[in-house]
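[1] Here is the input, now give the coordinates:
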Amino acid sequence: MTSQTHTTGHTDRETPSAEQIRRAPKVLLHDHLDGGLRPGTIVDLARDCGYEGLPETDPDKLGIWFREAADSGSLERYLETFAHTCAVMQTKDALKRVAAECAVDLAEDGVVYAEIRYAPEQHLENGLTLEEVVEAVNEGFREGERRAKASGHRIRVGALLTAMRHAARALEIAELANRYRDLGVVGFDIAGAEAGFPPTRHLDAFEFLKRENNHFTIHAGEAFGLPSIWQALQWCGADRLGHGVRIIDDIEIADDGTVKLGRLASYVRDKRIPLELCPTSNLQTGAATSYAEHPIGLLRKLHFRATVNTDNRLMSGTSMSREFEHLVGTFGYTLDDMQWFTVNAMKSAFIPFDERLAMISDVIKPGYAELKSEWLFRQTVSTSASAGS
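    As a prediction, the model looks like this:
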């Protein structure tokens, strides 16, 4: 085991405001398309397709229902939320609309790069083919990017094709992701219940992707703990860990503050394996009891490749800005901390190295530099005003 003492040098004086957090360039790696619909869109699409199963038809009340269902502690009720969103995402037009609105909403929240995941196999009930689903979503993302640009925002969106780990179509979806590589799809993922459905059930898909030099992430270390992380990395070869929050189980803190990393935690940190952490979602699923107790605080101090994500914006009633607001309020994070998380995420994206570097150098760092300059200017003005009074 390795050990070290963790300390923090953060101060409250550089804590960004909510407006600065919103304007700051942000990068999102873990967000589900079917978990981020606008409530009003769900109502519209349900009416258009004749779906009568919604628990509420008023958009405001429906949004509240989704958040309360996700917070209920009932797995059945939580899964029911996705049954409603998927039910209204069964046509090309619906998929295009949802994808376009996703890109617009993220761009307005300051997200400059996002990888959005969805399972094509969940959108076939009205006769669409897997290919038609992918093409409709890709078209929606491009439309959303154009609309965002027209309103003064910039965003680039890549798709991650997800296979459901309880099903038997992982290889088929992996092959689909490979066919649409460089056409809007940037990688592959598996999702669904971890317990009883280990990633090793889908080794043929991961072996195929590795032979094709393609990228993939795996939902692991959210509910099932260290064994799922170990399997995702050592058996399957995942590039990133979807959540990965349970890596904290391999880290010990002594009474004197000394931190000891187990061999798996050391491996994850030493190899710079990205953790797609989703604080609010983790609270809903019981992976943490509060923001203050969320492992992201310690993982930041220990310099893991930690990233901040939303998971399901509708169910969690969240956004990237809200996630950072919680972390800033809890840990006193500064703009430097926000930039650290954002650069981590951009370094870990599934696009070519030169494109990642350009985003960091041309968009992210200048964006934070501008915000820091504004903060310093305001401090100078405030100090001068105080001195002259």
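[2] okay, CA-based contacts and neighbour counts for the rest of this
    Fine.
[3] Please identify the helix or strand for E139.
    Here E139 sits within helix 130-150, counting by DSSP states H and E.
[4] for the very next helix or strand once past that helix, the distance to its chain's centre please.
    Using DSSP H and E, the next helix or strand after helix 130-150 towards the C-terminus is strand 156-164. Relative to the centre of its chain, strand 156-164 is centred 11 Å away, using Cα atoms, centre = their mean, to the nearest Å.
[5] Which strands and helices lie in contact with strand 156-164?
    strand 111-118, helix 130-150, helix 170-179, strand 185-191 (3 or more Cα pairs under 8 Å, 6 or more residues apart in numbering; DSSP states H and E).
[6] between those, which one is nearest to T41?
    Proximity to T41 (Cα to Cα) singles out helix 130-150 among the helices and strands packed on strand 156-164, at 14.3 Å.
[7] structure for this one too, so we can compare:
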Amino acid sequence: MLQGFGRLFNRHRTVFLSTMAAASRASSSRCASSMPPFKGKVELHVHLDGAMRPETLFDVATKRGLQLPASDAVALRKYCCYHEEDEHSLKRFLDSFDFFLPLIQGDLQAVERIAYEFCEDQAKSNILYSEPRFCPHLLATSVVWDHYVKRRYISEGQRIVDEQRPVVTPSDVVDAVCRGFDTGMADTGVMVRSILCCMTHRPDLSMEIVQLAEKFKDRGVVGIDLAGMEGAVPMDEHKPAFERARELSIHRTVHAGEIGVAKNVETAIETLHAERIGHGYAVVDNTRVYDFVKQQGTHLEACIYSSHLTGALKTFNIDHHPVKRWCDDRVNCSLSTDDPGVMQCTLEEEYVRGREQEGLTHEDEVRMVFNAARSCFLPSEEKKNLLCKLRDVHGEEPK
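    Here you go, the predicted model:
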């Protein structure tokens, strides 16, 4: 059980996310010089725990008196961000989370701050609406988690966790995130709703995630996700929780087809009743599943930078991201960053990559924004209002 919970680090998103901050900054400069910012965006696939500012992590750790291998926030980036010179591997990426999650775990003030700053960062990126996701168990305290952290850090002579701190439950974490979002939305004007993540390695926790989503549905929690190492545990083991979520009208998205087979996407839709798929690149490898996704109108949440730089696309022997093919085929899809803090990138840069590297047109970009709005988990009236705001920015939706 301990080993399984430790592997929660083995991604709070399906697998292979890693990136190169220097390349990201270069892309940012191109964005500034080539075209004006693409305003009025919607982001559906972004992990809150992958969106933390290094400056905040350093400040929180310093205030908690935690020993760090860095003397300032700039130096801390070596450990909590991915860089061009780093090994491009899943292990290196996971090392980042393995390092910084214990710095904030069990600190509700820090969790609330991170949620607030997420709103600030989304506003700076001209994002009108987003649905950040997180697993509350990753930020709570528990006997299992503490044992894992102690094994990971104290054995190396680093006292990262205060053994006397009060217990913080997953419910406490969701409450803190909601508070941070509420204040952030009021101060910035962005709209945020949250998604709670089940973890592939822990199907025994999935029903609790559904219960939390139901408990906090009036506080902005609009859905659940399944994240983690794709294929490590059969999706069927999460079926009871996702069926219960459907009974409660809790929306559902599932990480599938990122490095796994196309059948995973089909299973996510048919067995877990997924309304959206995180990544889903494997569909290009299977004509039947691809046609099924198009027929169902299932929304595919694409993240160009993470999939390209971590080698996820090599699984399917394709040179270019499938997002352009999806756009040409009028597949219901959109762009997101995935983990902007670890990757040190923005959604604006994701659009630049789509334009410069994958050949996306402005019409493709606008259509994807409207796709995201139509496929978001807002109630119908709020969704209509969001679509009206997008029309004010972009005009009528492309055909």
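[8] would you list the helices and strands packed on strand 156-164 of structure 1 in a markdown table and tack on distance to F66 of structure 1?
    A markdown table is the format used below for these (distance: least, Cα to Cα, whole Å):
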| stretch | distance to F66 of structure 1 |
| --- | --- |
| strand 111-118 | 19 |
| helix 130-150 | 23 |
| helix 170-179 | 28 |
| strand 185-191 | 20 |
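[9] will you turn the ones you listed into a markdown table that also has distance to A292 of structure 1 and mean neighbour count?
    Output for those, formatted as a markdown table (distance: least, Cα to Cα, whole Å; neighbours: other Cα atoms under 10 Å):
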| stretch | distance to A292 of structure 1 | mean neighbour count |
| --- | --- | --- |
| strand 111-118 | 25 | 25 |
| helix 130-150 | 34 | 20 |
| helix 170-179 | 37 | 20 |
| strand 185-191 | 27 | 26 |
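[10] what's the helix or strand for L94 of structure 2?
    Going by DSSP H and E, L94 of structure 2 is in helix 90-104.
[11] helix or strand right after that helix?
    helix 108-124.
[12] so where in structure 1 does that next one end up aligned?
    In the comparison with structure 1, helix 108-124 of structure 2 aligns to the range 92-108 (TM-score structural alignment).
[13] so how far does the matching stretch sit from its counterpart in structure 2?
    Average distance, stretch 92-108 of structure 1 versus aligned residues of structure 2 after superposition (mean Cα distance after the TM-score superposition for structure 1): 0.6 Å.
[14] quick revisit: packing partners of the helix holding L94 of structure 2?
    Using 3+ Cα pairs under 8 Å, 6+ apart, helix 90-104 of structure 2 sits against helix 54-63, helix 73-80, helix 136-139.
[15] for it, the distance to its chain's centre please.
    Relative to the centre of its chain, helix 90-104 of structure 2 is centred 15 Å away, using Cα atoms, centre = their mean.
[16] can you check stretch 126-143 of structure 1 too?
    Using Cα atoms, centre = their mean, the offset of stretch 126-143 of structure 1 from its chain centre is 21 Å.
[17] Next: stretch 368-388 of structure 1.
    Distance, centroid of stretch 368-388 of structure 1 to centroid of chain: 33 Å (Cα atoms, centre = their mean).
[18] Now tell me what touches it from outside.
    The contact list for stretch 368-388 of structure 1, computed with Cα atoms under 8 Å, 6 or more residues apart in numbering, reads 14, 20, 24-25, 335-336, 339.
[19] So for it, what gets flagged as buried?
    368, 371-372, 375 (16 or more other Cα atoms under 10 Å).
[20] do stretch 371-388 of structure 2 as well
    So for stretch 371-388 of structure 2, counting by 16+ other Cα under 10 Å, buried means 371-378, 383, 386-387.
[21] From those residues, which land in strands?
    Members of the buried residues of stretch 371-388 of structure 2 lying in strands (criterion: DSSP state E): none.
[22] which SS state does the counterpart of R246 of structure 2 in structure 1 fall under?
    With TM-score structural alignment as the criterion, R246 of structure 2 lines up with K210 in structure 1. Secondary structure for K210 of structure 1, judged by DSSP: H, G, I helix; E, B strand; the rest coil, is helix.
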